[in-house]
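Participant: Sequence and predicted model, in that order:
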Amino acid sequence: MTRPDDAGNQKIEVTLDEPVDTPEQGSNRPQGESEGAIPPGAVEVYIDKAVLESTWEHVLTNRRTELGGVLIGRRREADGTFTHITNWLDARHTTTTSGSLTFTHDAWADIAQRMSDMDPDDKIVGWYHSHPGHGVFMSGQDRFIHNNFFANDWQCALVIDPIKNDRGLFQLVNGQIVRTGYWCVPDKPVYVTQQDSKPVAVETPPQQDGLHEAASDFLEAGDHIASGIEKFVKYSAQRIRNSKGPLGRNIDKKA
C-alpha cells in the first residue's frame, strides 16, 4: 500500500502477514541428529539437512560481506511445540557490509512476493545470515532485527561463518536471545510416534519365508535406483539454476 509522507510524497509500505501463533496439530516429530545442547524452555527446532547445506552454499558465494535470508517451515505440535524448517529464501536488495546486514524495504517486499507463490501453510520461522570471519554470535544489530521481526519463541536465527567453518542457532528463551542446539533432519525424514513423551520406533514384522526375503531385496534395490535418479535430477536442476543466476534460490519443497 502507499501513503503520503510528511512532505506529501508517496512512499510504499509493505505489510507481511503476522505468523499465526497456533501450532499445526497431529504432526509427528521427524527423527534427526542432535547438533548442540538445547536449553530448558527452548522450542525445539528441526532443520532439514538440505536447508543447512544450501544456506551454507549461499553465504559461500561472497566471503567479503554478510549475506542472509529467511527460513521457511511450520510450527507443529507433537508432545509439545516444535519448529520444522524445510525451505529458505535468500534476501535480495539488502544493504550489506563485512559486518552488517540490513533488510531493506525492497528486500521485505521481494520476500513477500516470492512467498505468495509458496504453500500458504508455510511460514517464516526464522532467518539466517553470515559472519564471514567474525565468528558465530548475535551482534547488537542482529538482536534488533530478531526482536523486531522474529520475536516469537518458535522463530530462530541461524548464524554462519563460512571462513571459520562454524554455524550456530539462536532463539528467544525466557525473553533472552541465547545460542541453542537443534536437530538436523536427513534428506528422507524418518518420523516417530510419541508415547509417554518418548519416541517409539515403528517396527516392521519379521520375514516369514524366502519369497518375502526375495521381495524385500528387490524393493531395496529399487529404492537405491530411485534414490540415484532423485539425486541426479536434483543435481541437474541445481546446474541449470546455477547457469541462470547466482546461488541462493529456494530449494525444492520437501515432501
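Facilitator: Nice, I can see it. This is a predicted model, so every value here is computed, not measured.

Participant: only C-alpha atoms for contact and neighbour calcs from this point on.
Facilitator: Noted.

Participant: Looking at this structure, which helix is longest?
Facilitator: The residue-count maximum for a helix in the chain (DSSP state H) belongs to helix 210-244.

Participant: Please compare the first structure with the one that follows:
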Amino acid sequence: MNSASTSSKQTGRENGRISHEDSAHLPVRPSNLPASAILHGDPLPPGQVIVLNNQTSLEQIRAHSISNLQSELGGALLGRAYRQDDGLIVEVQAAIPAVTADSGPVHFTFTADAWSQIHKDKQAQYPDLDIVGWFHTHP
C-alpha cells in the first residue's frame, strides 16, 4: 500500500520527533512500564515514541492477518497516547479489521467505506479508545 500526505500544514515535528506543542494536550502517564512489557531492540534516545502493544491487540492483528493469506489485509489500531517524561507513549489496546474490496496480493486500500465501518465498529466496541494507527499485511 502506498500512502501520501497532501497537507501543507506544518506538523510541529523536527527530525521525526513530536514537538512539545503537539503532545501538550495529552494526559501524563507514569514513568514505569507494565510489568509484562517486553522491550525489543536498542534503548531509544530521549524524545522518541514508545509503542506498547498489549496481547489482545496482537492477537486481533494475527487473527485478521491469517484470515486471508492471498491478499493484503489491514485495519485500525486503537488505544491511547500519553506524555511521559520527555517523550510520547502510544499504547495499542485493540485492533479493528478494515473491510474493503480494494485489495489483492500486492495492494491494499483503506477506502472511504472501510474507514466509515472502522469508525462504526470503534464506536460500538471501543468507544473510549482513540484511533492511534493502522496496520496492513504482506502475504
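Facilitator: Structure received. None of these values were measured; they are calculated from a predicted model.

Participant: With both chains overlaid, what TM-score comes out?
Facilitator: Remark: TM-score between the superposed chains equals 0.70 [TM-score structural alignment, normalised by the length of structure 2]; 113 aligned residues with a CA RMSD of 2.2 Å.

Participant: just to revisit the earlier point, quick one: the longest helix of structure 1 aligns where in structure 2?
Facilitator: Following TM-score structural alignment, helix 210-244 of structure 1 has no partner segment in structure 2.

Participant: Measure how far that helix is from the centre of its chain, please.
Facilitator: Centre-to-centre, helix 210-244 of structure 1 and its host chain are 24 Å apart (CA atoms, centre = their mean, to the nearest Å).

Participant: now swap in stretch 110-118 of structure 2 and tell me
Facilitator: Taking CA atoms, centre = their mean, one finds the center of stretch 110-118 of structure 2 at 16 Å from the center of the full chain.

Participant: Give me the buried positions along that stretch.
Facilitator: For stretch 110-118 of structure 2, the neighbour count (16 or more other CA atoms under 10 Å) marks F110, A114, W115, Q117, I118 as buried.

Participant: so is the counterpart of S103 of structure 2 in structure 1 in a helix, a strand, or just coil?
Facilitator: Alignment note (TM-score structural alignment): S103 of structure 2 maps to T96 of structure 1. Classification of T96 of structure 1 by DSSP: H, G, I helix; E, B strand; the rest coil places it in strand.

Participant: For the stretch 51-200 of structure 1, which segments count as helices?
Facilitator: Under the criterion DSSP state H, counting those that start in this stretch, the stretch 51-200 of structure 1 carries helices at the ranges 105-115, 140-149.

Participant: Quick one, which of the ones you listed gets closest to W127 of structure 1.
Facilitator: Closest of those to W127 of structure 1 is helix 140-149, at 8.4 Å (criterion: CA to CA).

Participant: Show me the contact partners of that closest one.
Facilitator: With contacts defined as CA atoms under 8 Å, 6 or more residues apart in numbering, helix 140-149 of structure 1 is touched by S100, A157, I177.

Participant: what range in structure 2 matches it?
Facilitator: The counterpart of helix 140-149 of structure 1 in structure 2, using TM-score structural alignment, is absent.

Participant: one step back: looking at the contacts of helix 140-149 of structure 1, which is nearest A42 of structure 1?
Facilitator: For those, the residue nearest A42 of structure 1 by CA to CA is I177; the value is 10.5 Å.

Participant: rewinding a little: same list, the buried residues of stretch 110-118 of structure 2, but as a markdown table with distance to H136 of structure 2 please.
Facilitator: As requested, the buried residues of stretch 110-118 of structure 2 are exported to a markdown table (distance: CA to CA, whole Å):
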| residue | distance to H136 of structure 2 |
| --- | --- |
| F110 | 10 |
| A114 | 13 |
| W115 | 14 |
| Q117 | 16 |
| I118 | 14 |
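
Participant: out of the residues you listed, who's nearest N53 of structure 2?
Facilitator: When the buried residues of stretch 110-118 of structure 2 are ranked by distance to N53 of structure 2 (CA to CA), I118 comes first, at 19.1 Å.

Participant: From L33 of structure 2, how far out is that closest one?
Facilitator: As judged by CA to CA, to the nearest Å, I118 of structure 2 and L33 of structure 2 stand 29 Å apart.
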